[in-house]
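Enquirer: With the sequence up front, the predicted model follows.
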Amino acid sequence: MSNSGQNLTMDRFKILSEVGVGGMGKVFQAVEHNSNKVLALKVMHNHLKNDPTNRMRFEREAKVAIDLHHKNIVEVTAFGFTENNEPFIVMEFLEGVSLQDVLKQKLRLNLPQFFEAFDGVCDGLSHAHESNVVHRDIKPSNIMLVDGDFKQSKIVDFGIAKVCKQTGEVCPETASAIKSMVKPNDALTGDQSSTSIEETIKILMSQEGSSVLQDLTQPGEIFGSPLYLSPEQCIGEEADCRSEVYTLGCVMFESLTGSPCLKGSNAMETLLLRVQNDAPSINEIYEGLEFPIELERVVAKALRRNPDERYQSVQELGTALREARELLYDRSI
């Protein structure tokens, strides 16, 4: 199938059913008439199609992902336009559930599932990074588990543009507010600010109606979930591969414990917690099960506030996870 959107139209497909709805569009299961192949079509919401920023993000998802070919990344093959000029993306149809669906059911991944799933996520992200692509929006809803035992994983949604409020970065107003409440290099050194989190939240909440709060609360604004942003992203710095190591650490933490890492009562508090506090150990959170020390150390290193103290690439993180699994396996023999 051609990867150009110039001549690709919806009449090449038969829609079978709607399978999902997201902030940017709806996803349908469809069959291509010529090949009889079952595919997924992601169609942009009609009310967003005339917004240049949203349209750029949507088309970028197709253009970036088309060039990424890896077993742990959803295969995107083409993009086109409906008769109403709504952009749509053609991709492989995945049968499975998202990691978010699993966590919503109060489930956790057991250790074999965890190691297999995140081995795949690390491999897929490493491939993207080698292709000079930083995902910037890794979170449970963008990780699909596509087999019955939750072990095989695929990364979805590469629709991140370098536009404020459309990326895994905090908008300038929010970043400035956070920076004003913490000491320079607070996120990197681990020093505590003289201003407590409680005082900071009180000050920010007193600015009701300001752009600071609106940027976090207005529906439809997408800037990356605070639950999965690195400390450096929380103060407005650009995401790099080490930022995605931290993000993966957050997702691993939640997958093992069932609880998000450093979650505040609202988005702003979560951002401040992320900047001012070290992540707790996975063994501090989950009662009733002691995680192996080898795994605890890997997750802890991924979640270091200082980017220089983390694994310096997702590939390094993947290697550390495999080594931890091998040590556990050897110990159990």
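Expert: Yep, it's here.
Enquirer: alpha carbons only for contacts and neighbour counts from here, please
Expert: Fine.
Enquirer: Please tell me how far the residue nearest the centre of the chain sits from Glu238.
Expert: Closest to where the C-alpha atoms of the chain average out (C-alpha atoms, centre = their mean) is Ile138, at 1.6 Å. Counting by C-alpha to C-alpha, to the nearest Å, the separation of Ile138 from Glu238 is 15 Å.
Enquirer: Likewise for Gln312?
Expert: As judged by C-alpha to C-alpha, Gln312 and Glu238 stand 15 Å apart.
Enquirer: Ok, Cys261 next?
Expert: Cys261 is 21 Å from Glu238, by C-alpha to C-alpha.
Enquirer: same thing with Glu199?
Expert: Separation of Glu199 from Glu238 (C-alpha to C-alpha) stands at 27 Å.
Enquirer: Look at the two and report which has more neighbours.
Expert: Glu238 (15 against 12; other C-alpha atoms under 10 Å).
Enquirer: does the more buried one really touch Glu169, like I thought?
Expert: Yes - with contacts counted by C-alpha atoms under 8 Å, Glu238 reaches Glu169, the gap being 7.1 Å.
Enquirer: show me what contacts Gly159?
Expert: When the contact criterion is C-alpha atoms under 8 Å, 6 or more residues apart in numbering, the partners of Gly159 are Arg57, Phe58, Glu59, Arg60, Glu61, Ala62, Val64.
Enquirer: wait, which of those is closest to Ala177?
Expert: Distances from Ala177 to the contacts of Gly159, taken as C-alpha to C-alpha, are shortest for Arg57 (26.6 Å).
Enquirer: follow-up on the earlier one: sort out for me which of the contacts of Gly159 are in helices.
Expert: Arg57, Phe58, Glu59, Arg60, Glu61, Ala62, Val64 (DSSP state H).
Enquirer: Find the nearest non-adjacent residue to the last one, please.
Expert: Excluding the flanking residues, the one nearest Val64 by C-alpha to C-alpha, 6 or more residues apart in numbering is Phe158, at 6.8 Å.
Enquirer: and the one you found, that one's in a strand?
Expert: No - remark: Phe158 does not belong to a strand; assigned using DSSP: H, G, I helix; E, B strand; the rest coil, it is coil.
Enquirer: can you pull out the helices in the stretch 101-250 of the chain?
Expert: With helices called from DSSP state H, counting those that start in this stretch, the stretch 101-250 of the chain shows them at 111-130, 172-181, 186-189, 197-205, 211-217, 231-234, 241-257.
Enquirer: for the fifth one, which positions count as buried?
Expert: Just to be clear, that refers to helix 211-217. Neighbour-count burial for helix 211-217, counted by 16 or more other C-alpha atoms under 10 Å, picks out Val212, Leu213, Asp215, Leu216.
Enquirer: Which elements pack onto it?
Expert: Applying 3 or more C-alpha pairs under 8 Å, 6 or more residues apart in numbering; DSSP states H and E, one finds that helix 211-217 makes contact with helix 172-181, helix 197-205, helix 267-276.
Enquirer: structure B:
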Amino acid sequence: MPPDEKLPYKSLEDYLSEPPYVVMEFMEGGSLRDLMREKGPLELNEFLRLAYSITLALSELHKANIVHLDLKPENILFKDRERRIVKIGDLGAAKIMVGGKSYVSQFSIAYAAPEVSKGIADVRSDIYSLSCIFYEMLTGINPHIHRLSSGQAVVPLITSYRPDVPPEIASLIMRGLELNPSLRPSSTNEILAALSKFMNS
């Protein structure tokens, strides 16, 4: 940022001489989208490891009373080339929850929970987006886009594409995709507990 005495800008010339900028950490491993383009549907063990790390990162936001509201593979970033360190980026649409809810004015449609388009969200809205991402990581299909393009509320069971996914994990993902927020897992803790049972097994 320019020095305080130069703000607010008084002219276009002032702006051009010292424009504002953002310094961001370099994410050497790219995004989850890059990984899915490279590999297609992920092997179960890799999915479990990444799903746990992504959920853990999201849980830190939720503990701070923040809903992300723009979770998508492009915003899940890897710090290192080995893709061991996961970070969630782009909090441009994120909101602080008041009384457990937040009023929404902007969001990306491709992974947004149905209630977000009505202007209200809570942690279960992020859980819907997270479940969309998990489904896509395992199948290559975005279930929300499937709903929007087919006009059908029902999403095919994940096990119809991936019979190797443990029933508890498949059920958790499908619950996360429920149109009614009250039927989804209520917190990231439930997701972390389920995923941890199957890691390194």
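Expert: All right, it came through fine. These numbers were taken from a predicted model, which means no experiment stands behind them.
Enquirer: circling back to that earlier point, so which of the helices of the stretch 101-250 of the first structure is the most surrounded?
Expert: Mean neighbour count (mean count of other C-alpha atoms under 10 Å) peaks for helix 231-234 among those, with a mean of 27.
Enquirer: contacting residues around it?
Expert: Contacting residues not belonging to helix 231-234 of the first structure are listed as 168-170, 175, 178, 187, 226, 238-239, 243, 271-272, 274-275, 305 [C-alpha under 8 Å, 6+ apart].
Enquirer: and that helix, how far from the chain's centre?
Expert: What separates the centre of helix 231-234 of the first structure from the centre of its chain is 14 Å, taken as C-alpha atoms, centre = their mean, to the nearest Å.
Enquirer: Which residues are in contact with Asn142 of the first structure?
Expert: Shown here is Asn142 of the first structure, whose contacts under the criterion C-alpha under 8 Å, 6+ apart are Ser98, Leu99, Ile155, Val156, Asp157.
Enquirer: Test my guess that the second one contacts Asp147.
Expert: No - look at Leu99 of the first structure against Asp147 with C-alpha under 8 Å: they stay out of range, at 11.9 Å.
Enquirer: Which of these two has more residues huddled nearby?
Expert: Neighbours around Leu99 of the first structure and Asp147, counted as other C-alpha under 10 Å, are more numerous at Leu99. The numbers are 24 against 13.
Enquirer: Alignment lookup: the more buried one to the second structure.
Expert: Taking TM-score structural alignment for the superposition, Leu99 of the first structure sits opposite Leu32 in the second structure.
Enquirer: Which residues are in contact with the alignment partner in the first structure of Glu74 of the second structure?
Expert: Using TM-score structural alignment as the criterion, Glu74 of the second structure maps onto Ser141 of the first structure. For Ser141 of the first structure, the contact set (C-alpha under 8 Å, 6+ apart) comprises Ser98, Leu99, Gln100, Asp101.
Enquirer: Mark which of those are part of helices, please.
Expert: Within the contacts of Ser141 of the first structure, membership in helices is found for Leu99, Gln100, Asp101, as judged by DSSP H.
Enquirer: and the nearest residue to Ala112 of the second structure once chain neighbours are set aside, what is it in contact with?
Expert: Distances taken as C-alpha to C-alpha, 6+ apart put Ser129 closest to Ala112 of the second structure, at 5.8 Å, once the chain neighbours are dropped. With C-alpha under 8 Å, 6+ apart as the criterion, the residues that contact Ser129 of the second structure are Asp70, Leu71, Lys72, Tyr111, Ala112, Ala113.
Enquirer: Closest to Met205 of the first structure out of the buried residues of helix 211-217 of the first structure?
Expert: When those are compared for distance to Met205 of the first structure, the smallest value, 7.6 Å, is given by Leu213; criterion: C-alpha to C-alpha.
Enquirer: tell me the contacts of that closest one?
Expert: The contact partners of Leu213 of the first structure, taken as C-alpha under 8 Å, 6+ apart, are Thr174, Leu204, Met205, Gln207, Met268.
Enquirer: any idea how far the third one lies from Ile282 of the first structure?
Expert: Taking C-alpha to C-alpha as the measure, Met205 of the first structure falls 31 Å from Ile282 of the first structure.
Enquirer: returning to what we had before: so which of the contacts of Ser129 of the second structure hold up in the first structure?
Expert: Compared against the first structure with both residues aligned by TM-score structural alignment, their matches' C-alpha atoms under 8 Å, these retain Leu71, Lys72, Tyr111, Ala112, Ala113.
Enquirer: Go through these and say which is closest to Asn45 of the second structure.
Expert: Looking at these and their distance to Asn45 of the second structure, the nearest is Lys72, at 20.7 Å (C-alpha to C-alpha).
Enquirer: So the closest one sits against Ile109, correct?
Expert: No - checked against C-alpha under 8 Å, the pair Lys72 of the second structure and Ile109 is beyond contact range at 10.2 Å.
Enquirer: Of these two, give the one with the bigger neighbour count.
Expert: A direct count of neighbours by other C-alpha under 10 Å for Lys72 of the second structure and Ile109 places Lys72 higher, at 21 against 14.
Enquirer: tell me the contacts of the more buried one?
Expert: Contact criterion C-alpha under 8 Å, 6+ apart gives Tyr111, Ser129, Leu130, Ile133 as the residues in contact with Lys72 of the second structure.
Enquirer: neighbours of the first one, just the number please.
Expert: Under the neighbour criterion other C-alpha under 10 Å, Tyr111 of the second structure is assigned a count of 24.
Enquirer: The residue nearest to the centre of the first structure - nearest residue in space that isn't next to it in sequence?
Expert: With C-alpha to C-alpha, 6+ apart as the criterion, Ile138 of the first structure has its nearest non-adjacent residue at 6.7 Å, and that residue is Thr247.
Enquirer: gap between the counterpart of that neighbour in the second structure and Leu61 of the second structure?
Expert: For Thr247 of the first structure, the aligned position in the second structure is occupied by Ser129, per TM-score structural alignment. With distances defined as C-alpha to C-alpha, the gap from Ser129 of the second structure to Leu61 of the second structure amounts to 14 Å.
Enquirer: Likewise for Ser131 of the second structure?
Expert: 17 Å.
Enquirer: Then Ile145 of the second structure?
Expert: For Ile145 of the second structure relative to Leu61 of the second structure (C-alpha to C-alpha), the value is 25 Å.
Enquirer: One more: Arg84 of the second structure?
Expert: With the distance defined as C-alpha to C-alpha, Arg84 of the second structure ends up 19 Å from Leu61 of the second structure.
Enquirer: and Leu327 of the first structure, what is it in contact with?
Expert: Applying C-alpha under 8 Å, 6+ apart, we find Leu327 of the first structure in contact with Glu294.
Enquirer: tell me the SS of it?
Expert: Strictly by three-state DSSP, Leu327 of the first structure counts as helix.
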